[in-house]
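Student: sequence unknown, structure follows:
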């Protein structure tokens, strides 16, 4: 479908995305989503006004136009969370454009995002996390594959890595140092301590792996020696959770949630956990406090003599 966007605004959108990529270090998936969101807004604005618009018009859209746009997006069945993200992207682009055109974007900025309830992380219990690490390789076709899957899930739970971060490690990381330098979302760099269990698991995998783990090549390999596909770890998690009777929320990413929740339960500092996870905003990490509080209330209700 051809969008009704003027060449001037197409150029402005491309320039804004380049700005986000270069100065803010935005991830490619984020930039792709922002491009879709803002292009949809600019197309709506042109249709709403009966013709393609220039940079000036896009920077001075009124509240009524913003409300009409949000109603149209909502009419497509988009969730409140996705609509809030779209509105955030539109506001970000408008502020950037208005600043360059010397205009006032107050009307656009005053549009309120829909309220939505954030989903709480769904961590595993400490016992369940240990059981996953102990048995995730039980049905692997070869000992080295069992060791590989065990090493990956141990890194997810033991170091709080994202699956993409664990699979992004190269042969140069072996043997694992005391501290890993991880590049996360948006190119954000962080230092992550390596627990002995993770170092041991990776060492065992490396000793059994039939492929040459050269420094520049991926550390974790598929059967034919190529980079390990994250879907294979997801499938291994599905098999182990079925054997252990764990819920469908017991995914690879749930191990990262478990890392953060269990640290917090043990008295970990929220700011320190934020740094370990690589969260840009403390509000993202604070979701784990809600999980910890909910678990505390469950224990209270089950054990208090007057509950």
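Tutor: Done, it's in. What you are looking at is a predicted structure, and each value in this text was computed from that prediction instead of being measured.

Student: drop to CA atoms for contacts and neighbour counts, all remaining ones
Tutor: Will do.

Student: how many other residues sit next to residue 35?
Tutor: Residue crowding around residue 35 was assessed by other Cα atoms under 10 Å; the count is 20.

Student: check contacts around it.
Tutor: 13, 17 (Cα atoms under 8 Å, 6 or more residues apart in numbering).

Student: and it, what element?
Tutor: helix 28-49 (DSSP states H and E).

Student: okay, buried residues for that helix please.
Tutor: 31, 34-35, 37-46 (16 or more other Cα atoms under 10 Å).

Student: can you name the element that comes right after it?
Tutor: In N-to-C order, the element after helix 28-49 by DSSP H and E is helix 55-58.

Student: report the distance from that next one to the chain centre.
Tutor: 33 Å (Cα atoms, centre = their mean, to the nearest Å).

Student: and the helices in the stretch 101-250 of the chain?
Tutor: According to DSSP state H, counting those that start in this stretch, the stretch 101-250 of the chain carries its helices in the segments 106-109, 126-135, 143-159, 163-167, 196-208, 230-244.

Student: below is an additional structure, to be compared with the one above:
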């Protein structure tokens, strides 16, 4: 599909002026520049498509008379050009927003876009790091100064307990009094869960406690260099540095350690509902994505349980 500059768009002045006002309103409401730019491009391409599809520049009356099949034809053309489900859903969202604006301010009927179901978005699979890489990242932080001990303890909580990085950095000293055997974590949506702490992770926590130059009796447990609560961004930056030093892929992020915890427990025979509780997922379907990652366990379960597996 050929792009057109705004001044050359095959649409009448009323449509172009309304589009300019709509885009300006999006920017004024605080939408990111990238989002506004994407909606500008999507509606520009839609108006160019409509001019060819209907045989002339788009007018308000043409937009008012549109049918769901016209919107589907545009999305089908974008799909033929290689645009995938997630981007098609964004395109439809922007188109609905533009037409709803025209409905409110110019009286057109925007029902055609609302009647079209959003394209399905492929659910992205977690990208856990391998067990060896996870252990390497944790051990790489050990043996240094108190900051290294702190980072090793945080990474230990991500990989050994399945915590989110914000949950780990959000722990308070009152929750971490020794011996640390169980943690009560308040996760997304205020959902609370109890997480057991492995002895190896507890040892990393105590190594940090002994090395820290702060009295960790109240306030934040994990501290930054100046004594304030450790920021998740600092953990992410440290992880990026270790990725480069250890030759690990860009997918080796703090959250990938949480994914590793789930997939490695599942591979070891862990119950899916128990993993759901440990991760703090509200729905089992969220946890079930890890079964798609661990194909080897599913094959082994089939081989062990199916009566014809050895035939």
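Tutor: Structure received. Predicted model, so just to flag it, every value in this text is computed and none were measured.

Student: what sits closest to residue 120 of structure 2 if chain neighbours are left out?
Tutor: residue 85 (5.8 Å; Cα to Cα, 6 or more residues apart in numbering).

Student: alignment lookup: that neighbour to structure 1.
Tutor: Matched by TM-score structural alignment, residue 85 of structure 2 corresponds to residue 80 in structure 1.

Student: residue 112 is in contact with its match, correct?
Tutor: No: using Cα atoms under 8 Å, residue 80 of structure 1 is not in contact with residue 112; the gap is 11.7 Å.

Student: the more surrounded of the two?
Tutor: Shown here are residue 80 of structure 1 and residue 112; by other Cα under 10 Å, residue 80 has more neighbours (16 against 13).

Student: now do the strands in structure 2.
Tutor: 182-186, 192-196 (DSSP state E).

Student: nearest to residue 267 of structure 2, out of those strands?
Tutor: strand 192-196 (18.7 Å; Cα to Cα).

Student: ok, back up a step: residues in contact with the residue nearest to residue 120 of structure 2?
Tutor: Per Cα under 8 Å, 6+ apart, neighbours of residue 85 of structure 2: 119, 120, 121, 122.

Student: shared with structure 1, which of these?
Tutor: With contacts defined as both residues aligned by TM-score structural alignment, their matches' Cα atoms under 8 Å, 120, 121, 122 are the ones among those whose aligned partners also touch in structure 1.

Student: so residue 252 of structure 2 sits against residue 243, correct?
Tutor: Yes: contact status for residue 252 of structure 2 versus residue 243: in contact at 6.8 Å, counting by Cα under 8 Å.

Student: who has more neighbours, the two?
Tutor: residue 252 (21 against 18).

Student: so for that one, what's the nearest residue that isn't a sequence neighbour?
Tutor: Looking at residue 252 of structure 2 with Cα to Cα, 6+ apart, the closest residue is residue 129, at 6.0 Å.

Student: next one: residue 70 of structure 1
Tutor: The nearest residue in space to residue 70 of structure 1 (Cα to Cα, 6+ apart) is residue 83, at 7.3 Å.

Student: neighbours of that neighbour, how many?
Tutor: Neighbour count of residue 83 of structure 1, defined by other Cα under 10 Å: 21.

Student: with residue 97 of structure 2 instead?
Tutor: 19.

Student: gap between it and residue 23 of structure 2?
Tutor: From residue 97 of structure 2 across to residue 23 of structure 2, the span is 10 Å (Cα to Cα, to the nearest Å).

Student: hmm, back to that, could I get the buried residues of helix 28-49 of structure 1 as TSV with distance to residue 70 of structure 1?
Tutor: Shown next, in TSV, are the buried residues of helix 28-49 of structure 1 (distance: Cα to Cα, whole Å):
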residue	distance to residue 70 of structure 1
31	20
34	15
35	17
37	11
38	12
39	14
40	11
41	9
42	13
43	13
44	10
45	12
46	15
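
Student: which of those lies closest to residue 183 of structure 1?
Tutor: residue 31 (17.6 Å).

Student: that closest one reaches residue 17, doesn't it?
Tutor: Yes: between residue 31 of structure 1 and residue 17 there is a contact under Cα under 8 Å: 6.5 Å.

Student: and for the two, which residues touch both?
Tutor: Contacts common to residue 31 of structure 1 and residue 17, judged by Cα under 8 Å, 6+ apart, are absent.

Student: ok, residue 279 of structure 1 touching residue 285?
Tutor: Yes: in this structure residue 279 of structure 1 lies within contact range of residue 285 using Cα under 8 Å: 6.8 Å.

Student: those two - which one has more neighbours?
Tutor: residue 285 (21 against 17).

Student: ok, now which ones touch the closest residue to the more buried one other than its chain neighbours?
Tutor: Closest residue to residue 285 of structure 1 apart from its sequence neighbours, by Cα to Cα, 6+ apart: residue 274 at 5.7 Å. For residue 274 of structure 1, the contacting residues are 280, 281, 282, 285, by Cα under 8 Å, 6+ apart.
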